[in-house]
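Student: Coordinates for the following, if possible.
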Amino acid sequence: MFRSLCLIAALAVMLPLPVDAADPKPNFVIIFADDQGYGDLGCFGSETIQTPNIDRMADEGRRFTSFMVASPVCTPSRAALLTGCYPKRVGMHRHVLFPHSAKGLHPDEYTIADHLSGLGYATACFGKWHLGHHPETLPQQNGFDTYLGIPYSNDMNHPDNKGKPKLSSDELWRNQSTAVTKWNTPLMRNEEIVELPVDQRTVTRRYTDEAIDFITKNIDRPFFVYLPHTMPHIPLYVPEDVYDPDPQNAYKCVIEHIDQEVGRLMSQLRDLSLSDNTYVIYTSDNGPWLQFKNHGGSAGPLRAGKGTTFEGGQRVPCIMWGPSRIPAGTVCDELVTTMDLLPTIAALTDSTLPEENKIDGLDVSETLFSDSASPRTEFVHYSSRGNIEGLRQGDWKLLIKPAKGKQNSLKSPNVMLFNLSEDIGEQHNLVADHPDIVARLKKRMRELDTEIETNAREPWRLRSP
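Tutor: The predicted structure is shown next:
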């Protein structure tokens, strides 16, 4: 009997451990700021905004300097991140959704949350959704176990977007304790409105509280937290304990509050000994809303901002932090996009994506861990209304913009060619010097757009009664 027990014990040592025990699945947290510019973090060159916690992420992780979003506005950008597709491929390309919109992201689309949920992950979304407020289009229909947040932008009113305050941003900031009630913006828990109007001063902190609580409760299983902050989209708000009454400091105050909340979340990951097995990605949905001046951000060295296909509209700050495989304090200048996150996450979990729905994302995991070239060599630029406007291929970027006053016509377009390796600010139009490159990029741009349009899938639409 004793010999038999010894033999069983010896075999137990020799046999491989179960997959989950030997190689636990990594956790994922995606923090998605709203309208934060390329130049709004200390680690991306800001000399006025203090972001020590996000800067620490950069010191311990990898900073991506050529990271692109698929649209310069909210809704299509978010659709691209979650589905790995150009917004036009999933029918979410025509600007943003409003409280009266009758469509949203189709629940048949395959999202990051769908993929990880299928692998046994706990999944949660805390923050701005903006992919449809109808029950069929909310986070729980798109792979998330739970949701708390504002279903669209925080400058939108339930139920029809009417009755919004006609006050300047400075006036709203000076009187934020009373101004917060002037917006009839809802807070939802799963599919129910739980606060109307939501106290927008509290949302950044409350989203973080929810994320920390969710992570703590799911410490013994893999988790995915999607944390799309409402801020710094206007109107700007912060809790009273960090409020600076000077409207000239409004944007700075909001970004520094977000940084503090990032610090709280990161501390919790460290305290729970989860930092060695959790990837955290910090980025923004598009560039800064420059027209709001001290309530908007900075694109740093980039041209223009939100709503444009110039670099300031679509190149955003990105930091990826995680297990020791990511070389600390490194910078990657390779072309990477939010669409690449879905296939990269699949690679990091040693899993495969379904083949039914074509996507545009590429697995950039090797670029995350080493100096390997990104598999992405080109990127299509679509306008905020979903019109094809350009193509980047390597260092070359072609833009074909409608002439002024002819927004729906390309009869007299403005054609621009930039070499981004030499001219990140897009100041020198090289069209006349390189007609061959212009012709090649124009042809390829049209080929890619034709394929996407031909194989585009419909969004979910509300049926008429």
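Student: Every contact and neighbour count from this point should use C-alpha atoms.
Tutor: Noted.
Student: and residue 416, what is it in contact with?
Tutor: 398-400, 429-431 (CA atoms under 8 Å, 6 or more residues apart in numbering).
Student: scratch that, residue 195
Tutor: 186-188.
Student: so which two of the contacts of residue 416 are the farthest from each other?
Tutor: 400 and 430 (13.1 Å; CA to CA).
Student: can you list the contacts of residue 195 in TSV and add distance to residue 314, neighbour count and secondary structure?
Tutor: TSV is the format used below for the contacts of residue 195 (distance: CA to CA, whole Å; neighbours: other CA atoms under 10 Å; DSSP: H, G, I helix; E, B strand; the rest coil):
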residue	distance to residue 314	neighbour count	secondary structure
186	28	24	coil
187	28	24	strand
188	29	20	strand
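Student: one more to line up against the first:
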Amino acid sequence: MSPYEKKLSRRAFGGAVGATATATAAAAALGVPGATAAEAAAPAERPFRADTRSRSRRPNILFILGDDLGWADLSSYGSPHIKTPNLDRLARQGVRFTDAYAGSATCSPTRFSLYTGRFPGRTEGGLAEPIADRSAGLDPNHPTLASLLRDAGYATALIGKWHCGYLPDHSPTKSGWDEFFGNFGGALEYYSKLGLGGEYDLYEGDVREGDAEYKDLRYYTRILTERAGDYVRRDHGGKPWLLNLNFTTPHWPWIADGDEEESAEIVRRVKAGEKGALRHQDGGSVEKYTEMVQDLDRSVGKVLRALQQSGQEQDTLVFFASDNGGERFSYNWPLSGNKSSLKEGGIRVPTLVRWPARLRGGQVSHEPVFSPDWTATLLEVGGARPHPAYPLDGASLAGYLLRGEELAERELFWRVRGERALRRGDWKYYRGKGGKDQLFDLGADRREQADRAADEPKLLGELKAAWERTDKGLLPYPAA
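Tutor: Got it, this is the predicted structure:
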């Protein structure tokens, strides 16, 4: 634990909550009475006082995703060789989660879980792991974080990677975002913007930039950073705003800013019809990966400076996480497993939350949380209600973060083809592709090396049955 961090018990969150009454639904959800005498006499349980400067208003929401960033790839999470001062500063200014998870082990299903607040297996598009063709996508009729917040009065935008379906049937602007600038596919070459099929994949709304005279062939991370800075500085007519900023960094191909010769070689291979050229199996290195993560850190820093310069920093909730675990150059120690696996290294992700008007900084949470929880949380703080026909699978963390409420013990569920996992408290039930049911005590064994199944057969049976109950309510995978 870093020296500036304070370990939090379940009731120790010192959320800064405004005491002023307001007529809005959002403030009603967030406002609580002042601290009681008993609370004031228990500093160990409530180490931070309420921030009297906080205002009862709905926050802007800046939701930043890295792509294939491993759990320990930030220096604030223990990386010995990657330096991330801007994200470390964000951690000091807010809350760092040690046991936060993605909704799945790959790009598309995690994004489905975040945008819908539901398990990926609730929808046909979420069954693709990840989406690799044009036959699947997020149903435009399904309510999303963006559509629900937009209906509650938010301006909404998505900048960067979408990966939830392709035109003409699927796009961010069909699913609740007022604006979109970015790529539809799962990966693209950082300079040429060529996607997995060799197509030019940079769009302004639903119009491909390559169809016009103008193309932006600069390094992609630079472009997204610039666009995001412009968005947060813009006058939104008095509306609060939601910006989903989805970087592709540090996803393959492993090309840093300035690697134009490597880019040209990959482009040559893509245009020659070489399938898999973007996967860069014959390229990359720990050093190149480090460059890319540090570039992501600088880019986040630039966007946060733009936010500060705009005068909106206090009233903006900033969230940073990865969409799943890291790939082969990632640093995940002490976790085992990588992207695509339901071992901890495939789904546990770095997660930071800052809201100066409401949350005291320097806090650390060890509570298990996952992507659908953030959907529920942001809807609550934004004064929006879930659609009754599409119940959420996540639980709002607003009471925990902002009112010091205890989180009830619950079960986090994951499913991918050939693997299953469920976490209850410190216990994790896991079955890999070998078909063996295993049980791990993550409190004592984060690396998942000590299988306790034989020692705790009753508990194993309970968790297995809990997983199977949830699975019965999901769509089956189509035949492979």
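Student: just to revisit the earlier point, output the contacts of residue 416 of structure 1 in CSV, with secondary structure appended to each entry.
Tutor: Below are the contacts of residue 416 of structure 1 laid out as CSV (DSSP: H, G, I helix; E, B strand; the rest coil):
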residue, secondary structure
398, strand
399, strand
400, strand
429, coil
430, coil
431, helix
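Student: buried subset of those?
Tutor: The neighbour count (16 or more other CA atoms under 10 Å) marks 398-400, 430-431 as buried among the contacts of residue 416 of structure 1.
Student: right, and out of those residues, which lies closest to residue 387 of structure 1?
Tutor: residue 400 (10.4 Å).
Student: Which position in structure 2 pairs with that closest one?
Tutor: The alignment partner of residue 400 of structure 1 in structure 2, by TM-score structural alignment, is residue 431.
Student: Report the contact partners of the aligned residue in structure 1 for residue 372 of structure 2.
Tutor: Aligning on TM-score structural alignment places residue 372 of structure 2 opposite residue 339 in structure 1. Residues near residue 339 of structure 1 by CA under 8 Å, 6+ apart: 69-70, 80-86, 360-362.
Student: 7 Å instead?
Tutor: 80-81, 84-85, 360-361 (CA atoms under 7 Å, 6 or more residues apart in numbering).
Student: residues contacting residue 43 of structure 1?
Tutor: 55, 58.
Student: In structure 2, what sits opposite it in the alignment?
Tutor: Per TM-score structural alignment, residue 43 of structure 1 is aligned with residue 76.
Student: same check, this time on residue 118 of structure 1
Tutor: Checking TM-score structural alignment: residue 118 of structure 1 goes with residue 151.
Student: quick one: its match from residue 56 of structure 2, how far?
Tutor: The gap separating residue 151 of structure 2 from residue 56 of structure 2 is 20 Å, by CA to CA, to the nearest Å.
Student: If you count surrounding residues, which of those two has more?
Tutor: Between residue 151 of structure 2 and residue 56, residue 56 has the larger neighbour count (other CA atoms under 10 Å), namely 22 against 12.
Student: Am I right that the more buried one is in contact with residue 29?
Tutor: No. Applying CA atoms under 7 Å, one finds residue 56 of structure 2 not in contact with residue 29, separated by 10.5 Å.
Student: which residues touch the equivalent of residue 129 of structure 1 over in structure 2?
Tutor: Alignment note: residue 129 of structure 1 maps to residue 162 in structure 2; criterion TM-score structural alignment. Neighbour list for residue 162 of structure 2: 183-185 [criterion: CA under 7 Å, 6+ apart].
Student: List just the nearest of these to residue 208 of structure 2.
Tutor: residue 183 (9.2 Å).
Student: can you count the residues close to whatever residue of structure 1 lines up with the closest one?
Tutor: When structure 1 is aligned by TM-score structural alignment, the residue opposite residue 183 of structure 2 is residue 150. By other CA under 10 Å, 27 other residues sit near residue 150 of structure 1.
Student: could you measure the residue most central in space within structure 2 against residue 379 of structure 2, distance?
Tutor: In structure 2, the centroid-proximal residue (CA atoms, centre = their mean) is residue 321; its distance is 4.3 Å. The spacing between residue 321 of structure 2 and residue 379 of structure 2, counted by CA to CA, is 18 Å.
Student: Likewise for residue 225 of structure 2?
Tutor: 25 Å.
Student: which residue packs closest to residue 91 of structure 2, ignoring adjacent ones?
Tutor: residue 352 (5.9 Å; CA to CA, 6 or more residues apart in numbering).
Student: Can you give me the neighbour number for the equivalent of that neighbour over in structure 1?
Tutor: With TM-score structural alignment defining the correspondence, residue 352 of structure 2 maps onto residue 319 in structure 1. As a burial measure, residue 319 of structure 1 scores 24 neighbours (other CA under 10 Å).
Student: in stretch 390-404 of structure 2, what counts as buried?
Tutor: Buried-residue list, stretch 390-404 of structure 2, by 16+ other CA under 10 Å: 392-404.
Student: Return the mean post-superposition distance for the lengthiest helix in structure 2 against structure 1.
Tutor: In structure 2, taking DSSP state H as the definition, the longest helix is helix 286-309. Its matched residues in structure 1 lie on average 1.0 Å from helix 286-309 of structure 2 after superposition (mean CA distance after the TM-score superposition for structure 1).
Student: which part of structure 1 lines up with the helix or strand just after that helix?
Tutor: Counting by DSSP states H and E, the element after helix 286-309 of structure 2 in chain order, helix or strand, is strand 316-322. Here strand 316-322 of structure 2 aligns to structure 1 at residues 278-284, judged by TM-score structural alignment.
Student: Show me the helices in structure 1, by range?
Tutor: 2-14, 19-22, 52-60, 74-83, 112-118, 169-174, 176-179, 203-217, 250-271, 311-314, 341-348, 365-369, 435-454.
Student: which parts of the longest one are buried?
Tutor: Pointing back at helix 250-271 of structure 1 there. So for helix 250-271 of structure 1, counting by 16+ other CA under 10 Å, buried means 250-266, 268-269.
Student: cool, and the fifth one?
Tutor: Neighbour counts over helix 112-118 of structure 1 (16+ other CA under 10 Å) mark 112-117 as buried.
Student: would you turn those residues into a markdown table with distance to residue 312 of structure 1?
Tutor: Converted to a markdown table, these look like this (distance: CA to CA, whole Å):
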| residue | distance to residue 312 of structure 1 |
| --- | --- |
| 112 | 26 |
| 113 | 29 |
| 114 | 31 |
| 115 | 31 |
| 116 | 32 |
| 117 | 34 |
